[in-house]
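Chemist: fold the following and give me the result.
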Amino acid sequence: MSATVLIVEDEPKLAELLRDYLQHAGYEASILDSGPPVAQWVREHDPDLILLDLMLPGKDGMEICKEIRTFSSVPIIMVTARVEEIDRLLGLELGADDYICKPFSPREVVARVRAVLRRSGGNTTYTEQGLALDESRMQATLHGKDIALTAVEFKLLQIMAANPGRIFSRDQLMDRIYSDERIVSDRTIDSHIKKLRRKIASVVPDEELIRSVYGVGYKYEVAEKE
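Modeler: Okay, the predicted model is just below:
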């Protein structure tokens, strides 16, 4: 069965062009041209991915993304002509999976859709040393206790927990989190790690899962119980 993509775009020609390219690539594609009906449409049709324009009539993409994340972990690619870094970071904090900046080529969009769907396709739950990560719901639990994470924090924890003991440099983490090669400072990763550690500590204050390796980066490690 083909993956379904919801295109939320108020420029009719652009929306139709994207739909044509996606359908030619083998996807099913639907179009909405305003913000208010999006959340209900997602509830009713459960798409595999959403291409969500930032500037929409009635309700902007940031609001829609935040609303959808209250009930769904469907991958969301934000489409925007506003390239300010604060908008990008805010979008990811709200749960967006990727960005595409206008102007773009339709082929680029298809490639990004394919990449995001491939990354999110597993949607599996796995447990490692008391940690359970449910990608389909973006939910993390440690020893049965919920850890409320943003999308970026979840991805950072998922990457490191899947490779316990491996040291990741800041650049490696940035490359995996921000796939569009945007310029993001080291401090951005440090900030996300700091918040992730704080949230883990609020659940299990006696365990330090994310460890700093001075001058190198970070690793996920659980100390052996004596």
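Chemist: from now on I want contacts and neighbour counts done on CA atoms only, so please keep to that.
Modeler: Fine.
Chemist: contacts for the helix or strand containing Ala39?
Modeler: Taking DSSP states H and E as the definition, one finds Ala39 inside helix 38-45. Residues outside helix 38-45 that contact it (C-alpha atoms under 8 Å, 6 or more residues apart in numbering): 8, 32, 64, 67-68.
Chemist: in that helix, what's buried?
Modeler: The neighbour-count check on helix 38-45 (16 or more other C-alpha atoms under 10 Å) flags 38-39, 42 as buried.
Chemist: and this one, so I can compare the two:
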Amino acid sequence: MELYLDTADLAAVERLAASWPLAGVTTNPSLVAAGGRPLKSTLRELRACLGPEASLFAQVLGQTSDEMVEQAQQLCQWDARLVVKVPVCSEGLGAIRRLKALGVRTLGTAVYAPLPALLAAQAGADYVAPYVNRIDAQGGSGIVAVTELQQLLQLHAPHCQVLAASFKTPRQVLDCLLAGATAVTLPVVVAEQILQSPAVDAALAGFERDWLNAFGGLVLE
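Modeler: Now for the predicted structure:
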């Protein structure tokens, strides 16, 4: 499983990367804009934090295939291990095909249904990112979409991975992994919720209390 953080918040990445087995970080234009720092410097700082083997994802802003390809090449000049996020639309599919021929790794983003994602995979995308919670918000089922997409890729485009995105709860993440998704990207707040448990906190407090009562200090002897 590949575990990513979906954020441009360097402080949050530094905090979680110290203990979490992160494969890298995904960003999008809204996340970068919220951080208020230029994309180039944001990617450079994230790379310094995560190390040379991590994967970073950044998205093109162009509206045409030509603009997307040009921006993708610019992004790859900034970071050699970058995966370029391209929207799954008609112009995006053309850009993915051209970038595949250029050896640029891509992720088909803004996926709301399985069939467009399959087209992106067949065009050459390395990842496709279904928006789980946003599909739910539109009256669909994000988990069903992930399940169907995973089956489609196994049958017709096994080179491509589902990188499930847009989560509001840890339960959604679990359901996607059980559906076979091999990569997920989590907002920081959802990632932190995974390890938040009053029961665990109470158990640890009880262990400490019992040890102190017996031995007077937190020393292993």
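Chemist: overlay them and tell me the TM-score.
Modeler: Here the TM-score for the pair of chains, by TM-score structural alignment, normalised by the length of structure 2, is 0.35; 107 aligned residues with a C-alpha RMSD of 4.6 Å.
Chemist: determine which two of the contacts of helix 38-45 of structure 1 are furthest apart.
Modeler: The span of those, defined through C-alpha to C-alpha, is set by Leu32 and Glu67 at 16.2 Å.
Chemist: would JSON lines of the contacts of helix 38-45 of structure 1 with neighbour count be doable?
Modeler: Converted to JSON lines, these look like this (neighbours: other C-alpha atoms under 10 Å):
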{"residue": "Val8", "neighbour count": "24"}
{"residue": "Leu32", "neighbour count": "17"}
{"residue": "Ile64", "neighbour count": "20"}
{"residue": "Glu67", "neighbour count": "15"}
{"residue": "Ile68", "neighbour count": "19"}
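Chemist: neighbours of Glu192 of structure 2, how many?
Modeler: 12 (other C-alpha atoms under 10 Å).
Chemist: give me every residue that touches it.
Modeler: Applying C-alpha under 8 Å, 6+ apart, no residues contact Glu192 of structure 2.
Chemist: strands of structure 1, start to end?
Modeler: 4-8, 28-32, 49-53, 76-80, 98-101, 125-128, 131-134, 139-142, 145-147, 168-169, 210-213, 217-220 (DSSP state E).
Chemist: Leu89 of structure 1 is nearest to which of those?
Modeler: That would be strand 98-101 among the strands of structure 1, by C-alpha to C-alpha, at 10.1 Å.
Chemist: so which elements touch the closest one?
Modeler: Counting contacts by 3 or more C-alpha pairs under 8 Å, 6 or more residues apart in numbering; DSSP states H and E, strand 98-101 of structure 1 packs against strand 76-80.
Chemist: let me know the angle separating the strand it packs on from strand 4-8.
Modeler: Calculated by axes from the mean of the first three to the mean of the last three C-alpha atoms, to 10 degrees, strand 76-80 of structure 1 forms an angle of 30 degrees with strand 4-8.
Chemist: okay, the angle between strand 76-80 of structure 1 and strand 49-53?
Modeler: 20 degrees.
Chemist: related to what we said a few turns ago, could you dump the buried residues of helix 38-45 of structure 1 to CSV with distance to Ala161 of structure 1?
Modeler: Conversion of those to CSV gives the following (distance: C-alpha to C-alpha, whole Å):
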residue, distance to Ala161 of structure 1
Val38, 34
Ala39, 32
Val42, 31
